[in-house]
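Novice: Predicted model and sequence follow; I will ask about them next.
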Amino acid sequence: MTPDLAADALAALDGLVGDGDRGDGAAAAERRRTAAADGPLIEIDDLSLSYGDLSVLADVSLSVERGEFVGLVGPNGAGKTTLLGAINGVLEPESGRVRVGGERVADLSSRAASRLVATVPQDTTVAFDFSVADIVEMGRTPYHGRFSGDPDAEAAVDRALERTETARFRDRAVASLSGGERQRVVLARALAQETPALVLDEPTASLDVNHQVRTLELVADLVDAEGKAALAAIHDLDLAARFCDRLAVLADGDLLAVGPPAEVLTAETVGAAFDTDAAVLSNPVTGTPAVTPLSDPGELDLRVHVLGTGGAAARVVSTLVTAGATVTVGALPDGDAAAETARDLAADVVTAPPFGGLDAETEAAAREHLRTADAVVAVDPLPDSLRALARDQGPVVRVGPDDDGGATTGLAGDAATDDGGHDRSVNRSRAERDGPTVDAAARATPETVALGVRRALDRPASADD
């Protein structure tokens, strides 16, 4: 029997002796094959859904193409789980429609819908203490007729166990597994279902960092290699940005933005969705957006200029912005980490071509920022050109390497010299330094940096100190 005739026969049998849901015969199967050849695999049009008087989704429209992995992100209670439930047919919308593979989910029997879309739920609790292999084989239920088995079940189960790295658990009782291991078994069950579409509700919630990455890599690989469409609610914005082709930001039952991660994950969108200030920077390893929620801005109502380069200066910039300061930076080479951070945080940056030195215009712009600053933060090691800019400026907060090769902040206004006029450099041991110090590059808080700037204002010191 050809695959098409087999599909028709199975669909006809499903319609005659199905699971008690709406009939789904050979004609419907043919319509699905034809419609699925064109257009997105998952289509959501003007979907609205409420629980009693509580509106959860309002006129939501979204599509997922073949070979596309879309991340659904948003705060708790935004409606992410409800949207996924409407896609797999568990929840019936009040208005709008959901199509999977060209077919309206509302018109399909549960068996037919389960051949099109597989679900990885957020709750991985299993009511009965079956073996792992038995749990995964449950994914093959849509392919079992009332009077026939599934000849492809064993191979499908084996593939799913191998892909999710759970084959070594196959004979263990599922109740004996950890939450993270059980999460991977539930993913294996969905993979054994071998559907063209996947919906996943927080698939990495119970996993350690290693398996979070492996799980999302697996989904991305399946999408690329097999042309599946995947829609996943993902809590971790950085992971979503790293592995998803597009992100859909859902908040208060409405889609705020849909598009590539670099376009969607902006400080404005994250702030609107999650009601928090955030710094959105480029991850230096992956090149994808990295979101850092910020605490409420502090009260450092001062203008501070940062002199320095690299990661240490970038962290100082972020710390000062969080403390509430108006920050300027430079001069810096184009592409420097501190420059990129400052731009992302809306700080004013003076840049110069790498290795080109400071021309007159660039130096004048930097000196103007220094002139109008209430305080200067100098992050060691300073290039000679920046040290020359800082000379005779004050007050100055020095950030320099400590004895262990880390980075500390010496508050130059407090610790530049002792009562006898002897130098107490920030490079001396911590015990020999007078006044507070903090590890600015690694552990500084907005409060400690703000304290340093305020004390430097009280006791100015020059950059030469």
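Specialist: Yep, that arrived. Numbers count the residues shown, from 1 in each chain.
Novice: okay, CA-based contacts and neighbour counts for the rest of this
Specialist: OK.
Novice: ok, Thr448 touching Leu411?
Specialist: No: using Cα atoms under 8 Å, Thr448 makes no contact with Leu411, being 10.3 Å away.
Novice: Comparing these two, which residue is more hemmed in?
Specialist: Leu411 (32 against 20; other Cα atoms under 10 Å).
Novice: Which residues are in contact with the closest residue to that one other than its chain neighbours?
Specialist: In space, and not counting its chain neighbours, Leu411 is closest to Val397: 5.0 Å by Cα to Cα, 6 or more residues apart in numbering. Applying Cα atoms under 8 Å, 6 or more residues apart in numbering, we find Val397 in contact with 375-378, 409-413, 452-453, 456.
Novice: between these, which is closest to Ala366?
Specialist: Val376 (11.8 Å; Cα to Cα).
Novice: Now do the helix or strand hosting that closest one: which elements does it pack against?
Specialist: Under the criterion of DSSP states H and E, Val376 resides in strand 375-379. Here strand 375-379 touches strand 303-307, strand 396-401, helix 446-458, going by 3 or more Cα pairs under 8 Å, 6 or more residues apart in numbering; DSSP states H and E.
Novice: then this one, side by side with the first:
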Amino acid sequence: MTDPQADRRGDSVPILSAEDISVSLGGTEILSDVSLTAERGSVVGLVGPNGAGKTTTLRTLRATLSPDSGTVRVAGDPIEGLSSKQVSRRVASTPQATTLSFEFTVRQTVEMGRTPHLGRFERADGDDEDAVAAAMERADVARFADRPVTSLSGGERQRVLLARALAQETPVLVLDEPTSSLDINHAVNTLELVAGLAREGKTAVAAIHDLNLAARYCDELVLLADGEVRAAGEPRAVLQSPTLKGAFDAETLVTDQPGADAPLVTALPDREPVDRTVHVVGTGRQAAAAVARLTAAGATASVGVVPAGDAAAERARELDCEAVTVPPFAAVDDGSRQRATDLARAADAVVLAGDVGDANQPVVAAADRVVAVDGADAPALGSRTTVATVDALPEAVAGLPVSPPETDRRVESREQQDR
């Protein structure tokens, strides 16, 4: 038995590629010089806003649409030189729409995937029946085998169409929004299935609407916008806030997905940037959320003193913010406390979030203006404290008066003492 991964590594010819594909429909340019490569045993995700050209790209990859210029190759051969049956033996696809108007049963619908393997008058044999049964089982539709496909929900029909593509037993799958009609459980299971097929040596190119699912399950992403490739590569290289801003015209915060080695994209509402310096005091998820929300809003944030490895310290690391840390379970040393105190004194505001802790009281005391996140385990600070939710932190900080320079504060302090 051959090792699909070894075969993938040893084959220098991509199983599927597009080079400088351009397509115009109705006098409108839909794709302009789009290029992509899908290696054997990989999952390539097409992402981008609505109307970016993802479906048109997939149609050219499966040869249902001929490009005006450029070349699509499958296993090294130009796809335009292959017959329809030859293409269907190499590339299987699922459409975005799940409308099926005929009263076929689920089994009959999946059996259609065997058509490319049968001669004109040839009947299905035991191998075909086994392929159909295996495909229905893997797509979790075997229990619907004898039901009319029109009686199923949109999500169930989508899985039937995936089973039909699996029954085709091709080296390449081209999937147009394979999770769009599925609940989160079936969406995850579908992409787990696709990833498993890739580990077995198949190749999948899929248009995926959900950026976070795409980041988690795709080996590479191709970001399309206005019919052009804006970025391509590993998910972390593609899903970056400036790139997403250019493609989607949306503000985003990119961090890490919990429990997965993949970026997490969070869309943010349009707001005026908060041009303030903020020091966050506290630990845990609430402090991490405060750092993320403030950074996303345009503030310059720091955090500390926190234990190394704490959620707030990790979020600061992800966002390239300064974090004053000490080893886990260690006491706060004088140097770390002094650095955090200096950051708090220089900041326009100090935000208290999560568990502040007694060791950080000197840091809090150095603040002129304090915003406490609702629910934070923080000391009562009287009139100089504003309370806000994490989501409202940017507005709360922006509404504070700008701190005077350090020299002015010292003058104010002496004047108050003189009075």
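Specialist: Thanks, I have it. Note that this is a predicted model, so its numbers are computed, not measured.
Novice: a markdown table for the helices and strands packed on strand 375-379 of the first structure, including distance to Ala232 of the first structure?
Specialist: Converted to a markdown table, those look like this (distance: least, Cα to Cα, whole Å):
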| stretch | distance to Ala232 of the first structure |
| --- | --- |
| strand 303-307 | 41 |
| strand 396-401 | 43 |
| helix 446-458 | 35 |
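Novice: Which one of those lies nearest to Arg31 of the first structure?
Specialist: Across those, Arg31 of the first structure has its closest neighbour in helix 446-458 (61.3 Å, Cα to Cα).
Novice: what does the strand holding Val376 of the first structure correspond to over in the second structure?
Specialist: Using TM-score structural alignment, the residues of the second structure aligned to strand 375-379 of the first structure are 349-353.
Novice: re earlier: tell me which of the contacts of Val397 of the first structure are still there in the second structure?
Specialist: Retained in the second structure (both residues aligned by TM-score structural alignment, their matches' Cα atoms under 8 Å) from the contacts of Val397 of the first structure: 375-378, 452.
Novice: residues touching Asp150 of the first structure, list them.
Specialist: 140, 143-144.
Novice: Secondary structure of it: a strand, I assume?
Specialist: No: in this structure, Asp150 of the first structure is coil, not part of a strand, as judged by DSSP: H, G, I helix; E, B strand; the rest coil.
Novice: Distance check, it against Ala412 of the first structure.
Specialist: 76 Å (Cα to Cα, to the nearest Å).
Novice: Distance-wise, check the residue mapped onto Gln108 of the second structure from the first structure relative to Ala173 of the first structure.
Specialist: Counting by TM-score structural alignment, Gln108 of the second structure lines up with Asp134 in the first structure. Separation of Asp134 of the first structure from Ala173 of the first structure (Cα to Cα): 9 Å.
Novice: now the contacts of Val397 of the first structure as JSON lines including distance to Pro203 of the first structure?
Specialist: Below are those laid out as JSON lines (distance: Cα to Cα, whole Å):
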{"residue": "Ala375", "distance to Pro203 of the first structure": "47"}
{"residue": "Val376", "distance to Pro203 of the first structure": "46"}
{"residue": "Val377", "distance to Pro203 of the first structure": "44"}
{"residue": "Ala378", "distance to Pro203 of the first structure": "45"}
{"residue": "Thr409", "distance to Pro203 of the first structure": "42"}
{"residue": "Gly410", "distance to Pro203 of the first structure": "45"}
{"residue": "Leu411", "distance to Pro203 of the first structure": "47"}
{"residue": "Ala412", "distance to Pro203 of the first structure": "50"}
{"residue": "Gly413", "distance to Pro203 of the first structure": "51"}
{"residue": "Gly452", "distance to Pro203 of the first structure": "44"}
{"residue": "Val453", "distance to Pro203 of the first structure": "45"}
{"residue": "Ala456", "distance to Pro203 of the first structure": "49"}
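Novice: Could you look up the SS state of the residue mapped onto Thr341 of the first structure from the second structure?
Specialist: Aligned counterpart of Thr341 of the first structure in the second structure: Arg315 (TM-score structural alignment). When classified by three-state DSSP, Arg315 of the second structure comes out as helix.
Novice: For Thr295 of the second structure, see how far away the closest residue to Arg315 of the second structure other than its chain neighbours is.
Specialist: Closest residue to Arg315 of the second structure apart from its sequence neighbours, by Cα to Cα, 6+ apart: Ala288 at 5.6 Å. According to Cα to Cα, Ala288 of the second structure and Thr295 of the second structure sit 11 Å apart.
Novice: Output the contacting helices and strands for the lengthiest helix in the first structure.
Specialist: Criterion DSSP state H: the longest helix present in the first structure is helix 209-226. When contacts are defined as 3+ Cα pairs under 8 Å, 6+ apart, helix 209-226 of the first structure sits against strand 68-73, strand 229-233, helix 237-243.
Novice: post-alignment, the first one versus the second structure, mean distance?
Specialist: Strand 68-73 of the first structure differs from its equivalent in the second structure by a mean of 1.0 Å after superposition (mean Cα distance after the TM-score superposition for the first structure).
Novice: and the helix or strand that that strand is followed by, which stretch of the second structure?
Specialist: Per DSSP H and E, the first helix or strand lying C-terminal to strand 68-73 of the first structure is helix 80-87. Matched against the second structure by TM-score structural alignment, helix 80-87 of the first structure falls on residues 54-61.
Novice: Tell me which residues of the matching stretch come out buried.
Specialist: Neighbour counts over stretch 54-61 of the second structure (16 or more other Cα atoms under 10 Å) mark 54-61 as buried.
Novice: what's it in contact with?
Specialist: Contacts of stretch 54-61 of the second structure (Cα under 8 Å, 6+ apart): 16, 18, 30-31, 46-48, 65-67, 72, 174-176, 207, 224.
Novice: Quick check: buried residues in the host helix or strand of Val199 of the first structure?
Specialist: Per DSSP H and E: Val199 of the first structure is located in strand 197-201. For strand 197-201 of the first structure, burial by neighbour count (16+ other Cα under 10 Å) applies to 197-201.
Novice: now the equivalent of Asp226 of the second structure over in the first structure: how far from Thr326 of the first structure?
Specialist: Taking TM-score structural alignment, Asp226 of the second structure has Asp252 as its aligned residue in the first structure. According to Cα to Cα, Asp252 of the first structure stands 33 Å off from Thr326 of the first structure.
Novice: Do I have it right that Glu19 of the second structure meets Leu36?
Specialist: Yes: at 6.7 Å, Glu19 of the second structure counts as touching Leu36 under the criterion of Cα under 8 Å.
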